[in-house]
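Q: After the sequence you'll find the predicted model.
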Amino acid sequence: MSKSIAIFSCKKIRDVNCIACIKCFKAFSDRAGEFERYLDEDDVEIVAMSHCGDCPGLLIPRTVLLLENLRAQGREVDTIHFGTCLVKATETAACPINLEKMKNILETKFNKKVVIGTHNY
């Protein structure tokens, strides 16, 4: 059974420090970092990529829109990854998003697995 992944990035960091999320796509392809969990799985794909909605964050309504748009295209998402840029934004740039709290909300509200992070470079 195939698995599908969506990634949320930091709107302020995306395309500033990491052009076109190249690092996330490379890590996924290499099954590196948090994508290592899919090492033995061939039928996994990234089906969506979006940003957080900007500070102070609109992650919940963006998730609703993302899931609605996927369903309209006959697609689903099994796992949501918070990009490493979101992790770094909360650690070094005073980003107000509480990733653990958002993880719990998304897992409860949308019944999706959420992983904090994508890669380690």
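A: Arrived safely.
Q: Please count neighbours and contacts with C-alpha atoms only from this point.
A: Fine.
Q: Strands of the protein, start to end?
A: Along the chain, the segments classed as strands by DSSP state E run 3-9, 44-51, 79-82, 113-116.
Q: Not counting its neighbours along the chain, what's nearest E76?
A: For E76, ignoring the flanking residues on the chain, the nearest one in space by Cα to Cα, 6 or more residues apart in numbering is L70 at 5.8 Å.
Q: That neighbour: how many residues sit nearby?
A: 15 (other Cα atoms under 10 Å).
Q: Check R14 too.
A: Counted with other Cα under 10 Å, R14 comes out at 17.
Q: Next: the one 10 residues further on.
A: When neighbours are counted by other Cα under 10 Å, C24 registers 25.
Q: What residues sit buried inside stretch 70-79?
A: Neighbour counts over stretch 70-79 (16 or more other Cα atoms under 10 Å) mark E76, V77, T79 as buried.
Q: The structure to be compared is supplied as follows:
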Amino acid sequence: MPAFCGDVLVCIRVLPLSAHVFCFVVQKKGKEEHPTKKIVILTCLKATNGCTGAACLTAFHNRSGAFQQYLDEGLELMAFCHCNGCGSVLEQDSGMQEKLERILKIHPDAVHLGVCTLKKETGRCKTIEQFIKIFQDNGIPVIDGTHNSPRLPNIGLPITL
């Protein structure tokens, strides 16, 4: 049930995933309530050797970088996952197939690709391109980036293959 706290409208919803998980949607008084957008962040497996995901998660929670476009909308992070490595063959990798099936079942409003999925020298690997194609074939927009980076001139824009 929505409630006003000063000039801020606070909506609290219990998510169906767990009785202990809450989604807090905060909006200014006078603005219409927007439906909560479901977001997935996909990162590179190799990057996890030195990356905590903190920059992606900070951008998500602060609505900065590629998440600026959702400034006045409720967001729900449905998954934060990485690929199964360069050279993974989808047809032979049951773990990667399971990840894709779960994401497709969630049917997020957008999948954001971490800056780590774009290598300066080589672009995106075939594994990430496979993910992009599958998401796009299933009507799920794929968005370039999460947090700001000089490697992402098109941050926040849809990726097309």
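A: Structure's in. What do you need? All values derive from a computational prediction rather than experimental measurement.
Q: Let me see the TM-score of these two.
A: Superposed pair, TM-score by TM-score structural alignment, normalised by the length of the first structure: 0.73. Supporting alignment: 111 aligned residues with a Cα RMSD of 2.9 Å.
Q: quick one: what's aligned to G83 of the first structure in the second structure?
A: Alignment note (TM-score structural alignment): G83 of the first structure maps to G114 of the second structure.
Q: hmm, back to that, kindly reformat the strands of the first structure as a markdown table containing distance to K23 of the first structure.
A: Formatted as a markdown table, those follow (distance: least, Cα to Cα, whole Å):
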| stretch | distance to K23 of the first structure |
| --- | --- |
| strand 3-9 | 12 |
| strand 44-51 | 13 |
| strand 79-82 | 13 |
| strand 113-116 | 15 |
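Q: circling back: I'd like to know how far the residue nearest to E76 of the first structure sits from I116 of the first structure.
A: L70 of the first structure sits 21 Å away from I116 of the first structure, going by Cα to Cα, to the nearest Å.
Q: likewise D54 of the first structure?
A: 18 Å.
Q: More neighbours: which of these two?
A: I116 (19 against 15).
Q: which residues touch the nearest residue to the more buried one once chain neighbours are set aside?
A: The spatial neighbour of I116 of the first structure that comes closest, neighbours along the chain excluded (Cα to Cα, 6+ apart), is F82 at 4.9 Å. Taking Cα atoms under 8 Å, 6 or more residues apart in numbering, we find F82 of the first structure in contact with I7, F8, S9, V114, V115, I116, G117, T118.
Q: And the fifth one, what's its match in the second structure?
A: Looking back up the chat, that one is V115 of the first structure. V115 of the first structure maps onto I143 in the second structure, by TM-score structural alignment.
Q: I'd say that match and D109 touch.
A: No - checked against Cα atoms under 8 Å, the pair I143 of the second structure and D109 is beyond contact range at 10.3 Å.
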